[in-house]
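*Asks:* sequence plus predicted model, see below.
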Amino acid sequence: MNRGKAVKPLKELNLTNRFLFDEVMEDAETHRTVLSIIFGRDIPPLIHNETEKESRISPTVRSIRMDVFSMDENEVVYNTEMQTKKKMDLAKRSRYYQALVDTSLLEPGIPDYRELKDSYIIMIMTFDFFGWGKYQYTFTPDCREVSGCSLEDGATRIFLNTEGQNPEEVSDELVAFLKYIKESTDDVALASDSKKVQQIHRRVCKVRASEEVGVRYMQAWEEKYFDRQEGREEGVMETKQKVIQRMLQEGFSEDVIMRITEITKEELERICSFGDK
């Protein structure tokens, strides 16, 4: 079967890739380090940190899948998203994300809305959505009629732009981080004086070198390919076989393959024999 464009090796991915971004940010300390760069201050330890979190308030309401959802020990909530495609609905998408996050934070029966936790929706973009050349755009609800009067409802939306042109208005560390997002290499990491950027790079290198992450990456790519090409249940089964055959060709051990793909020894032997025909 002609697969068109070949899959890019895991070791060559940048943090703009959603798979690598989620794998790296799955580590709570790494996500905390990223947040500390964005906010320019220490962030309390994260007591909850989850990637690929699905949020749905009702079967009839559109769900969302958050890249990284976390809460610190002060119960401040952060939703960090990677955006590489410039879609014109991004502003309203962030509004919808904010609404679903808020809905999930207030338990039924609580009468006081002051119990609603402070929350931040953070969009890391590889383009300048607003066109003002800023590395960072921060939105909080302010009063048009009274200067300095803010609603102070605890909701903040932050849009980060890797293509910013105003380094004098933000920290050197934020600029270095946004450059590293686009080009997650040894050279870019070492060119920065930021220990936090270098800490993030060490996590990236660890993820890239992980055999199990490599298996998940290949599996995710194959499933996405067959979902797109086939869209049928038999395509999913063929995906699994193709993934396992590719893993065998790449030298992954049988124990790792069986653990990650959740197949038995007999199923693996059957797939191996099928591949030899």
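*Replies:* Nice, I can see it.

*Asks:* for the rest of this, base every contact and every neighbour count on C-alpha atoms.
*Replies:* Will do.

*Asks:* how far is the helix or strand containing Asn79 from where the chain is centred?
*Replies:* For Asn79, the element it lies in under DSSP states H and E is strand 77-83. In this view, strand 77-83 has its centroid 7 Å away from the chain centroid, taken as CA atoms, centre = their mean, to the nearest Å.

*Asks:* what residues of that strand count as buried?
*Replies:* Val77, Tyr78, Asn79, Thr80, Glu81, Met82, Gln83 (16 or more other CA atoms under 10 Å).

*Asks:* the second one is in contact with Ile121, isn't it?
*Replies:* Translated: Tyr78. Yes: counting by CA atoms under 8 Å, Tyr78 touches Ile121, with 6.2 Å between them.

*Asks:* residues shared between the contacts of these two?
*Replies:* Counting by CA atoms under 8 Å, 6 or more residues apart in numbering, no residue touches both Tyr78 and Ile121.

*Asks:* what are the ranges of the strands in the stretch 51-200 of the chain?
*Replies:* Along the stretch 51-200 of the chain, counting by DSSP state E, counting those that start in this stretch, strands occupy 64-72, 77-83, 119-125, 136-139, 155-161.

*Asks:* and the first one, what does it pack against?
*Replies:* Secondary structure elements in contact with strand 64-72, counted by 3 or more CA pairs under 8 Å, 6 or more residues apart in numbering; DSSP states H and E, are helix 18-25, strand 46-55, strand 77-83.

*Asks:* okay, one more to line up with it:
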Amino acid sequence: MSHEAKYVPLKKYPFTEDKIFGWVMENQEFCLYLLQIILPDLNIKKIIEFHKQDAIGNDDREAKDIRLDIKVVDDRGRIFDIEMQTTASAYLGRRVRYYQSIIDGDGILKVGKDYSQLPDTYIIFLCSEDPSDAFSKKDDRAVHFFKTVDTKDSDLKLNDGATKVIINSKGDFASESAELKELANLMNDKEVSLNEQFIWAQNRIDELNKDRRSDIVSYEAKLMDRELYGRQEGIKKGREEGLEEGRNEARCEGLNNLIIGFSESGLSDELIFTQAQKRYGKYFTDKQIKQFMNEAKGRPLQEA
């Protein structure tokens, strides 16, 4: 009896997929549109600098490496960082803080300039999963704006020019604009049809799933390889540390037994120290050896 192969439709990569997000957002008209609907009060008119980060990262750096998804500067010098976050994390706030430090440390305040010329920054996280684990309490609202405020008077704000925006696509959009509701639909991989901007984005996503699929698969394979390598290195390091810890325990036991054995044989402290130093001096300092001797003999450390 023959069995026909069951057709399995190709996985559709949504707007939230890393590569898809970058390719859609590199359309500066659409990027500007999203900024305008997220931050309508800023009256953003024009993007004059656009940076899209495709690189996976540099593993040789000692500091934690990050790549800002989309970084743009408008005609008033304000900096906007737009990130896609696809996993829930209790440490999202600390991640935002780190991104802020990267932006501020990116040479934006040149030598000779004063702090009044430090530009306003807006870090925007588009979260496809509920981010409220990162908050001090559960909150179902869809859009959150965070600024530096006084803990005793929330109306008293520190004018540091830094704003963090977190959008929860699974949140309550009842009081939000139609445009933000449609952005949530796009993030949740639902059909969108509000206006030509969102229709274009939907069509672009469909095109990329056809034309750039191999690039997406290759990129995700690299990410998986990198993650697997990191896990393997972590396991290897753990084993090595465990092995070395076992060796240290064995050396401690050996030194202790040597001291006790020589003590029971009636050798002087000077001879015991000399023998211990000869056999274990490469692993322990003189002070540590004397500490072992005192502990083995039950004497206070100051007698060493």
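*Replies:* On my side now, so go ahead. Bear in mind that the values here come from a model prediction, so they are computed numbers and not experimental data.

*Asks:* coming back round to it: most tightly packed of the helices and strands packed on strand 64-72 of structure 1?
*Replies:* For those, the largest average neighbour count (mean count of other CA atoms under 10 Å) is found in strand 77-83, namely a mean of 22.

*Asks:* quick one: that one to structure 2 mean distance?
*Replies:* The superposed strand 77-83 of structure 1 is, by mean CA distance after the TM-score superposition for structure 1, a mean 0.8 Å from where its aligned residues fall in structure 2.

*Asks:* who are the packing partners of that strand?
*Replies:* Looks like strand 77-83 of structure 1 contacts strand 64-72, strand 119-125 (3+ CA pairs under 8 Å, 6+ apart).

*Asks:* whereabouts in structure 2 does it align?
*Replies:* Counting by TM-score structural alignment, strand 77-83 of structure 1 falls onto residues 79-85 of structure 2.

*Asks:* list of residues touching the matching stretch?
*Replies:* Residues contacting stretch 79-85 of structure 2 (CA under 8 Å, 6+ apart): 16, 18, 21, 68-73, 119-129.

*Asks:* how about Val143 of structure 2, what's its partner in structure 1?
*Replies:* Counting by TM-score structural alignment, Val143 of structure 2 corresponds to Gln136 in structure 1.

*Asks:* ok, its match touching Asn161?
*Replies:* Yes: if you go by CA under 8 Å, Gln136 of structure 1 and Asn161 touch, sitting 6.1 Å apart.

*Asks:* out of the helices and strands packed on strand 64-72 of structure 1, flag the one nearest Gly275 of structure 1.
*Replies:* helix 18-25 (28.1 Å; CA to CA).

*Asks:* residues making contact with the closest one?
*Replies:* 10, 13-15, 30-31, 51-52, 67-68, 82, 203-204, 207, 213, 217.

*Asks:* got the angle between it and strand 64-72?
*Replies:* Put simply, helix 18-25 of structure 1 runs at 20 degrees to strand 64-72, going by axes from the mean of the first three to the mean of the last three CA atoms, to 10 degrees.

*Asks:* so what touches the helix ranked longest in structure 1?
*Replies:* Counting residues, the longest helix found in structure 1 (DSSP state H) is helix 211-229. Contact with helix 211-229 of structure 1 is made by 7, 10, 19, 23, 207-208, 235-236, 239-240, 242-243, 247, 252, 256-257, 260, as judged by CA under 8 Å, 6+ apart.

*Asks:* buried subset of those residues?
*Replies:* 10, 19, 23, 207-208, 235-236, 239-240, 242-243, 247, 252, 257.

*Asks:* mind giving me the packing neighbours of the helix or strand Ala296 of structure 2 falls within?
*Replies:* In this assignment (DSSP H and E), Ala296 of structure 2 forms part of helix 286-297. Counting contacts by 3+ CA pairs under 8 Å, 6+ apart, helix 286-297 of structure 2 packs against helix 213-264, helix 269-280.

*Asks:* so it matches what in structure 1?
*Replies:* Aligning helix 286-297 of structure 2 against structure 1 (TM-score structural alignment) gives no matching residues.

*Asks:* from the chain's centroid, how far away is that helix?
*Replies:* That offset, for helix 286-297 of structure 2, works out to 46 Å (CA atoms, centre = their mean).

*Asks:* repeat that for stretch 19-34 of structure 2.
*Replies:* That offset, for stretch 19-34 of structure 2, works out to 22 Å (CA atoms, centre = their mean).

*Asks:* same question for stretch 152-161 of structure 2.
*Replies:* The answer for stretch 152-161 of structure 2 is 27 Å, by CA atoms, centre = their mean.

*Asks:* got it, and stretch 68-88 of structure 2?
*Replies:* Relative to its chain's centre, stretch 68-88 of structure 2 lies at 15 Å (CA atoms, centre = their mean).

*Asks:* next: stretch 201-210 of structure 1.
*Replies:* 15 Å.

*Asks:* excluding its own residues, what touches that stretch? List them.
*Replies:* Leu10, Lys11, Leu20, Glu23, Val24, Thr30, Ser184, Thr185, Asp186, Ala189, Val213, Gly214.

*Asks:* helices along the stretch 151-277 of structure 1, start to end?
*Replies:* 172-182, 186-191, 195-209, 211-229, 233-249, 254-261, 265-275 (DSSP state H, counting those that start in this stretch).

*Asks:* what's the closest of those to Ser36 of structure 1?
*Replies:* helix 195-209 (8.8 Å).

*Asks:* how far apart are the closest one and its match in structure 2?
*Replies:* Once fitted to structure 2, helix 195-209 of structure 1 is off its aligned match by 3.2 Å on average (mean CA distance after the TM-score superposition for structure 1).
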